[in-house]
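> predicted coordinates and the sequence they were generated for:
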Amino acid sequence: MRSRLTLAAASLAILPSVVCQTFTTCDPIKKTCPDDPGLNADSLDADFTHGSGAISSFSAAAYTTLTYGDNGAEFTIAKQGQAPTIQSNFYIFFGMISVTMRAAPGTGIVSSVVLQSDDLDEIDWEWLGGNSATVETNYFGKGNTTVYDRAIYYPVSDPQDNFHTYAIDWTADRIKWIIDGTVVRTLQYGDANEGKNYPQTPMILKMGNWAGGGEGQPEGTIEWAGGKTDFSKAPFTMYVKNVQITNYYPASSYSFTDESGRWQSIKVNTDASSGSNSSNMTMSSSTSSPSTTASVAPLDQNTGAAVAVTSTGESYSVNTASVSALNSGSAVVATTQVPAATASRSPTHSGSQSTQTGSSGAGRLGIGALTLLITVGLGFWVL
């Protein structure tokens, strides 16, 4: 049985020829910005094989249409200009995200799972539809694209035909990229330009696919994506079965206390009011993982929960693109693998957080929705 969810566009889309890049509505290292809504629970488990209820903790980009079946949420590109994308309605501040998925096939088609912050810190998984043997790992700090030497590709068995579980374990002192339980890459804080390029501020999760080889894309982007996309071979579908998120610092919101962009400047607000029960971060590299494992399940699909439609201000045709997809040439592939860390050193948190669970596996997540609706008046592209 399939259920279908079509999200009506809330604004006109900007022309699809716009250069693909990540986007922020307010950069807190340049000016004062609103607090980021947090995940006020230790964890979240969204099972997309149960239908549209699993998307209740996410918002969809304009013109996004998702179909649900036994393989979970289907992100389908059927024609030029489409880029189905969702993003979490909350931020996490250090944690672990795990996505069980199957990448979309097709030359020039890019499937993405991206963690991104307001100041353009970024941690990426990216799959190229014309490459059936590898997955790209990448990261950026403060949107720094002065060099493109951070991407490393790792072997994975037929990512367009087989489901795999891809995870990112992110702490203040290291990041691990994990495939099916095996760590393939570890980045230490000091190895990212002495921490200057280390992702370290609260992030949202973005998932979707787009045509890096589509008409109007810069030559560098087309080359990186593997070539021009032949839409006569559409549809190109990415499947997501399950998303699990562990938040090492549950909070109602997160505040930037200065413009440094350093994790030490982030205030963790554990009350609905950002001025109450809040404190700046303190942690040690020798701390251990959280001891609580309570989860927040998705809403039951029978509740008919409304799904917010948001436009993040980017070109709708490329709104899951990472910084690596900018038009400055192909990403550089490292020839050696970064050694994995010998021990997990996740930060701890204190205080129990309220969660909602039910015997049916359905619950409601008590967080405020992230409102990022940007109305763009230049578009005349109509799906």
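Everything's here; your move.
> only C-alpha atoms for contact and neighbour calcs from this point on.
Noted.
> first-to-last residue distance for stretch 222-229?
In stretch 222-229, first residue to last residue: 9 Å (CA to CA, to the nearest Å).
> list the contacts of the nearest residue to residue 77 once chain neighbours are set aside.
Leaving out its chain neighbours, the residue that sits closest to residue 77 by CA to CA, 6 or more residues apart in numbering is residue 236, at 5.1 Å. Counting by CA atoms under 8 Å, 6 or more residues apart in numbering, residue 236 makes contact with 76, 77, 78, 104, 105, 106, 109.
> now the buried members of the residues you listed.
Buried by 16 or more other CA atoms under 10 Å: 76, 77, 104, 105, 106, 109, out of these.
> residue contacts, the last one?
Spelled out, it's residue 109. 128, 129, 130, 209, 210, 211, 212, 213, 225, 229, 236.
> from these, which two are the most distant?
Across the contacts of residue 109, the longest distance by CA to CA is 14.3 Å; it joins 225 and 236.
> and here is the other one:
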Amino acid sequence: MPSLLKFAAAALAVAQASAQTYTTCNPLDGTCPADKGTTESTLSFDFTQSLDDWTTTAGTVNTGSNGAEFTINKQGDAPTIETDFYIFFGDVSVTMKAAPGQGIVSSIVFESDDLDEIDWEALGGDSTTIETNYFGKGDTTTYDRDTWPSVSDPQNDWHTYKVSWQKDAITWYIDGAVVRTLEYADASSGTRFPQTPMRIRIGIWAGGDPTNGEGTIEWAGGETNYADVPFTMYVKSVEINNANPAESYTYTDTSGSYDSIKLSGAAALSQTDSSSSSSSTSTSSSSTKSSETSTTDATTTATTTKETSSTSATKGSSTVSGSSSKVSGSGSASGSTTPSGTGSSSGSSTTGSSSGSASASGTGSGSSTSASATPTYNAAVNVASNYFAPISLLALVAAFIQL
């Protein structure tokens, strides 16, 4: 009987926790707007300074010397923030102190539009463990996904909680030590493996609120006594590595599988801008050419394409296309350019991360460059004259000597 009661309590607790999550449009049910991504692969957030790029979705979250402050001051408080962008696989590390207080839950949640979910949940009355959990497609038909790894005094000590979310496995870490690994196949043969673009949500709520169900209160560690407020969780910093940078993520069907996600404006081009001397500029493109002319003079060495040319580069499942484009350092670019004659370029091509489309005509300005083509100049004729003119002169001299 005790085990049955524990199972029922866990079931009710999960149901309550699910109420803290939501989706405004579920792509398993039909077409939804694209998810906003980020073209940055690495993002660092110092919450002692600001909450930039995060949205407060409930309550009030202040910042101070200990970072972001999530405080329950009265019944009904549940301050929460989330990223204003999604990521698609990668690593997330959160350095925090959980809130004290019986029945108080400090949460770190990854969640997607189709209700894939990865969780950390620390209970205010538990000073020795923290919960890890996951859900796939909002499925709560079973309640056996949680584990409770050991952690020392999470309410008073700083700890870094990390999730490495990859397409074949999810690994949870505490202070750099692995505490759990979930393989893709172990989540109902992958059908319940979290695998769609997610936002990161951080917040605090009272699982022990007396209005909650008995099972939820029991799971949370007992009924919350609001006479003991305030209850505060502190989050000092967050580090995010996005494995698939993109401007947006789109579900192409209702399968909810990772290979159905289309990336737009992804950082698929990574080129190094080589140094040039003051009297020489080199521009190259690998293209399909309908006509090509190689030109050489004292000031410019370039390969130019007349009529049309195109270049495509891919990284992961993203595609960036363009012609005669150059990105300094690494970043993202998206678009296509068509060189024709001489002119100037417009669009986006920058150091770092950018996206857009550009139309280039001949010589470009800024970071997007095309060599200026001279239609009357014929490289083959020039090469022939360079080689054969001295030979013809030599033959003329030899004939004169013979006379």
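Structure's in. What do you need? What you are looking at is a predicted structure, and each value in this text was computed from that prediction instead of being measured.
> any idea what the TM-score is?
Once superposed, the chains reach a TM-score of 0.66 (TM-score structural alignment, normalised by the length of structure 1), with 268 aligned residues with a CA RMSD of 2.7 Å.
> one step back: what distance do you get for the residue mapped onto the residue nearest to residue 77 of structure 1 from structure 2 to residue 177 of structure 2?
Residue 236 of structure 1 maps onto residue 231 of structure 2 when the alignment is built from TM-score structural alignment. For residue 231 of structure 2, the distance to residue 177 of structure 2 equals 28 Å [CA to CA].
> same check on residue 292 of structure 2?
Remark: distance between residue 292 of structure 2 and residue 177 of structure 2 (CA to CA) = 57 Å.
> of the two, give the one with the bigger neighbour count.
Each of residue 292 of structure 2 and residue 177 has its neighbours counted (other CA atoms under 10 Å); residue 292 has more, 16 against 10.
> circling back to that earlier point, quick check, nearest of the contacts of residue 109 of structure 1 to residue 283 of structure 1?
Residue 283 of structure 1 has its nearest neighbour among the contacts of residue 109 of structure 1 in residue 209, at 35.9 Å by CA to CA.
> the closest one: how many residues sit nearby?
By the criterion of other CA under 10 Å, residue 209 of structure 1 has 32 neighbours.
> ok but it is inside a strand, no?
Yes - membership of residue 209 of structure 1 in a strand is supported by DSSP: H, G, I helix; E, B strand; the rest coil.
> now check structure 2 for the residue matching it.
By TM-score structural alignment, residue 209 of structure 1 lines up with residue 204 in structure 2.
> helix or strand: which one has the closest residue to its match other than its chain neighbours?
The shortest distance from residue 204 of structure 2 to any non-neighbouring residue, by CA to CA, 6+ apart, is to residue 106 (4.6 Å). For residue 106 of structure 2, the element it lies in under DSSP states H and E is strand 104-112.
> in structure 1, what stretch matches that strand?
Going by TM-score structural alignment: strand 104-112 of structure 2 matches residues 109-117.
> so what's the residue in structure 2 that residue 160 of structure 1 lines up against up against?
By TM-score structural alignment, residue 160 of structure 1 lines up with residue 155 in structure 2. Taking CA under 8 Å, 6+ apart, we find residue 155 of structure 2 in contact with 97, 98, 99, 100, 124, 127, 233.
> and residue 6 of structure 2, that one's in a helix?
Yes - looking at residue 6 of structure 2 with three-state DSSP, it is inside a helix.
> picking up where we left off before, tell me the contacts of the residue nearest to residue 204 of structure 2?
For residue 106 of structure 2, the contacting residues are 98, 99, 121, 122, 123, 124, 202, 203, 204, 205, 233, by CA under 8 Å, 6+ apart.
> please redo it, this time with the cut-off set to 10 Å
By CA atoms under 10 Å, 6 or more residues apart in numbering, the contact list for residue 106 of structure 2 reads 70, 78, 96-100, 120-124, 130, 155, 202-207, 232-234.
> helix, strand, or coil at the match of residue 160 of structure 1?
The three-state assignment at residue 155 of structure 2 reads coil, by three-state DSSP.
> ok, and the closest non-adjacent residue to it?
residue 98 (4.5 Å).
> can you check residue 23 of structure 2 too?
residue 113 (5.3 Å).
> give me the mean distance between the match of strand 104-112 of structure 2 and structure 2.
Its matched residues in structure 2 lie on average 0.3 Å from stretch 109-117 of structure 1 after superposition (mean CA distance after the TM-score superposition for structure 1).
> in that stretch, which residues are buried?
Applying a neighbour-count criterion of 16+ other CA under 10 Å, one finds 109, 110, 111, 112, 113, 114, 115, 116, 117 buried in stretch 109-117 of structure 1.
> okay, these in a markdown table with distance to residue 53 of structure 1 next?
As requested, these are exported to a markdown table (distance: CA to CA, whole Å):
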| residue | distance to residue 53 of structure 1 |
| --- | --- |
| 109 | 27 |
| 110 | 26 |
| 111 | 23 |
| 112 | 22 |
| 113 | 20 |
| 114 | 22 |
| 115 | 22 |
| 116 | 24 |
| 117 | 26 |
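> surely residue 381 of structure 2 is in a strand?
No - read with three-state DSSP, residue 381 of structure 2 is helix and lies in no strand.
> about what we covered before: restricted to strands, list the buried ones among the contacts of residue 236 of structure 1.
Using DSSP state E, 76, 77, 109 are the members of those that sit in strands.
> make TSV from those and add distance to residue 66 of structure 1 to it.
Listed next are those as TSV, based on distance: CA to CA, whole Å:
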residue	distance to residue 66 of structure 1
76	7
77	10
109	17
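> ok, of the residues you listed, which one's closest to residue 143 of structure 1?
Within those, proximity to residue 143 of structure 1 (CA to CA) peaks at residue 109, which comes in at 23.1 Å.
> and the strands in the stretch 101-250 of structure 1, which stretches?
For the stretch 101-250 of structure 1, the strands defined by DSSP state E, counting those that start in this stretch occupy 109-117, 122-128, 134-140, 152-155, 164-170, 174-179, 182-188, 203-211, 236-247.
> make TSV out of these and add distance to residue 283 of structure 1.
TSV is the format used below for the strands of the stretch 101-250 of structure 1 (distance: least, CA to CA, whole Å):
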stretch	distance to residue 283 of structure 1
strand 109-117	20
strand 122-128	21
strand 134-140	23
strand 152-155	29
strand 164-170	14
strand 174-179	13
strand 182-188	16
strand 203-211	18
strand 236-247	15
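> so which of those strands gets nearest residue 281 of structure 1?
strand 236-247 (14.3 Å).
> give me the mean deviation of the closest one from structure 2.
Relative to structure 2, strand 236-247 of structure 1 is 0.3 Å off (mean CA distance after the TM-score superposition for structure 1).
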